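Enquirer: sequence first, then the predicted structure, then my questions.
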Amino acid sequence: MFIRKLTTVDAFVAVDLGDVAGHGVARCAPKVLQGGAKDLARTTTYSLAVLGRQETGVSAGINATPEDRDAAVAAFAAEVAGWDAGYRFVAAKGVDACSLGAIEAASEEALLAAGAVAAARAACADATTAVVDGSAGPALAAELSTYGIKVVDAGDPLTAEADLLFLGAKVGMLDHAAADRLRVRAVVPTGPLPVTTKAVAHCRRNGVLALPDFVTTIGPLVGDAESVRSLVAEAIGAVVDHGDGPVLGACEQAEAFLAGWQEDLPFGRPMAA
């Protein structure tokens, strides 16, 4: 993992693995923390490994005030487009869609939803109810409806009773204390790193399936809904009964792929602290 700083604007790119093309997100705020960017790059590396792609996760931070944002994003896009790196970025928090030009990668909510629901159904085939935190947009409700899964209205998604919990609004939003209050059978991430390491352990102890975000969110990296559903269902099906839980099982599978083309494995697994 290393940080590549830009020269024309106050911005950086966290790069997990060197000398390969990469995918990730670009965010803009007055101060984007490098540590958080590194975490996002790592989880994308594992997503790409699940897909069998010899690429790296990347994550960009553009430091700018709201008044200077548009100029800063434009300068970032222009400079990175000139790199001989092959990096592509989804416009994330603080970055408008279609503002990154040639380096922008599309992010389709429908593909995210297709993968998340496929993961949920692979883990709990008989699920009939779900609670959502809104992070995946209306596409998630539409995908759930396709399979007859009812979205339960809830003031607090983390304490609502349902078969499935879809969450992804914030990194680390489900900690170990919240995990002990869950009344669901499975936790399905719709964003990066919403479940802390301790929460994963508590979910396993309590009989709740916590699914790996780097699998459930890979839809936009695949490209079409049917392929997303098939790939994610197969990936979750392979680890849902893993002795140490599906998150660690998926980590092991991703690392087995990485070991086939990287001299050393990345240090640290993709989990929120």
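Expert: Cool, the structure landed.
Enquirer: can we go C-alpha only for contacts and neighbour counts from here?
Expert: Will do.
Enquirer: tally of neighbours for the residue lying closest to residue 2 once chain neighbours are set aside?
Expert: Nearest residue to residue 2 in three dimensions, chain neighbours excluded: residue 15, at 5.4 Å (Cα to Cα, 6 or more residues apart in numbering). Neighbouring residues of residue 15 were enumerated by other Cα atoms under 10 Å; the total is 28.
Enquirer: contacting residues for residue 15?
Expert: Listed by Cα atoms under 8 Å, 6 or more residues apart in numbering, the contact partners of residue 15 are 1, 2, 3, 4, 38, 41, 56, 57, 58, 59.
Enquirer: cool, residue 159 as well?
Expert: Contacts of residue 159 (Cα under 8 Å, 6+ apart): 181, 182, 183.
Enquirer: and with 6 Å instead?
Expert: Shown in contact with residue 159 (Cα atoms under 6 Å, 6 or more residues apart in numbering): residue 182.
Enquirer: the residue most central in space within the chain: which element?
Expert: Compute the mean C-alpha point of the chain, and by Cα atoms, centre = their mean the closest residue is residue 192, 3.3 Å away. Assessed by DSSP states H and E, residue 192 sits outside every helix and strand.
Enquirer: go on, residue 70?
Expert: helix 69-81.
Enquirer: circling back to that earlier point, just the ones of the contacts of residue 15 in helices?
Expert: Counting by DSSP state H, the part of the contacts of residue 15 found in helices is 38, 41.
Enquirer: just the buried residues of the contacts of residue 15.
Expert: Among these, those that count as buried by neighbour count (16 or more other Cα atoms under 10 Å) are 1, 3, 38, 41, 56, 57, 58, 59.
Enquirer: the first one reaches residue 16, doesn't it?
Expert: Yes. At 4.1 Å, residue 1 and residue 16 qualify as touching, with contact defined as Cα atoms under 6 Å.
Enquirer: comparison target, given below:
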Amino acid sequence: METRQLESTPGFVIYDLPGAQHYVGETRLGSRLIPGNATMLVRHLTYVFATVEHQRSGASIGLKSDPSEAATAVEALASELADDFASGKLSTSPGLRLDADTLAPVLAHDQRNLIGNDDRDGISFNSELLGVGAAAAASSLVGGLDGKRIAIEGFGAAGLGIAREAAAAGATVARVATAKGCADDQNGGGGLDPMTLAEAWLADGDSCVATLTGDGEPAKPWTVWRDDVDVLFCGSKPGAMSGDGASMAGATPVVAFSAAAVSSKALAVLRAAGTPVAADFVAAMGPALGWWADPALTHDDLRSATADTVNAVMSETAGHDDGAFMAACYRAEAFLRTWQDELPFGRPLG
């Protein structure tokens, strides 16, 4: 993993693998950013690309500026790396403290298929595709979602995508959690309706859990890990599921849907318990499948491609002695060995 310091503005660019066709990752803004905090964000994408057999690499751009200086920093970035952006060698998207308008001087060069930016009832199509992939991974772990109860940690745009797909497959959303707390089903087992979830999240963001709880106080965020559901989805941040969370989850299957959402300690605890875990870089591959897709492909085409590809990988890695997560790592690494002299150090674990 190479870190290059920017010359025109305080900041850096992280490139995971040498010799990649393209480098892809978010641009983040913050005066205290350090490269080490983005390592797993980068590695996650490298494993996504390896899973779908693309000779591409994860990357990350960090602009070490205050939000008030964002426009100036982005202009400097766009100028300094103009050749890389214009050629498509480096592609980025808005990350921490940035939006599409602020990052427009860079995004103007983006050569990827932008169908993922389309609005789909309040969330992007990228978030919908992530939901399709995560639901497919969960379905594979538990033999179908019809009649199953799920919990979603890290509820947001991607979580709403998961809720919609899971509900469409017959599942019940038993609870959701954000940094502000955990909201349980208030309907006597009837589940949290995706439309209600959408209205609350679009209106209140992370505070939606208070809205969903009604007159009472939301429970603590960590209560989302209770083992009274059939599938636990996690995705608030790297290491979102800790060893303690994994112990609470017990034998409940886990689906990670954001970069390194399962910690190495959590994975060890879950493996010891024989608990199946779907890897983040498998469940969240949907957006990457769309980035270089034929422009003639429709939303339905890409939804089908996402579900089919996730199902194929989950089927191929099922039943491995080391579990689905590690089997997915081995599969990705087998492809990396076809074009890299050495494997990158460290797997996408928080």
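Expert: Yep, that arrived. Just so we're clear, the structure is a prediction, and the values are computed from it rather than from any experiment.
Enquirer: so which residues make contact with the helix or strand that the helix holding residue 70 of the first structure is followed by?
Expert: Scanning forward in sequence from helix 69-81 of the first structure by DSSP H and E, the next helix or strand is strand 87-91. Contacting residues not belonging to strand 87-91 of the first structure are listed as 21, 22, 23, 24, 25, 26, 97, 103, 104, 105 [Cα under 6 Å, 6+ apart].
Enquirer: mean distance, strand 87-91 of the first structure to its aligned residues in the second structure?
Expert: If you overlay the two and look at strand 87-91 of the first structure, the average distance to its match in the second structure is 1.5 Å (mean Cα distance after the TM-score superposition for the first structure).
Enquirer: now that strand: which residue numbers in the second structure?
Expert: In the comparison with the second structure, strand 87-91 of the first structure aligns to the range 90-94 (TM-score structural alignment).
Enquirer: swap in stretch 253-261 of the first structure?
Expert: So stretch 253-261 of the first structure sits over residues 331-339 in the second structure, by TM-score structural alignment.
Enquirer: how about that stretch: buried residues?
Expert: Within stretch 331-339 of the second structure, the residues scored as buried using 16+ other Cα under 10 Å are 331, 332, 333, 335, 336.
Enquirer: can you list those residues in JSON lines and add secondary structure?
Expert: Putting these into JSON lines (DSSP: H, G, I helix; E, B strand; the rest coil) gives the following:
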{"residue": "331", "secondary structure": "helix"}
{"residue": "332", "secondary structure": "helix"}
{"residue": "333", "secondary structure": "helix"}
{"residue": "335", "secondary structure": "helix"}
{"residue": "336", "secondary structure": "helix"}
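Enquirer: which of those residues lies closest to residue 89 of the second structure?
Expert: The closest of those to residue 89 of the second structure turns out to be residue 336 (Cα to Cα; 18.8 Å).
Enquirer: what is the burial count for the closest residue to that closest one other than its chain neighbours?
Expert: Nearest residue to residue 336 of the second structure, sequence neighbours excluded (Cα to Cα, 6+ apart): residue 50, at 6.2 Å. Per other Cα under 10 Å, the neighbour tally for residue 50 of the second structure reads 22.
Enquirer: what of residue 146 of the first structure?
Expert: 11.
Enquirer: could you find the counterpart of it in the second structure?
Expert: In the second structure, residue 146 of the first structure lands on residue 168 (TM-score structural alignment).
Enquirer: look up how far residue 73 of the second structure lies from that match.
Expert: Shown here: residue 168 of the second structure relative to residue 73 of the second structure, a distance of 43 Å by Cα to Cα, to the nearest Å.
Enquirer: residue 261 of the second structure too?
Expert: In terms of Cα to Cα, residue 261 of the second structure sits 30 Å off from residue 73 of the second structure.
Enquirer: what of residue 181 of the second structure?
Expert: On the measure of Cα to Cα, residue 181 of the second structure and residue 73 of the second structure end up 35 Å apart.
Enquirer: and if you look at residue 80 of the second structure?
Expert: Distance, residue 80 of the second structure to residue 73 of the second structure, by Cα to Cα: 11 Å.
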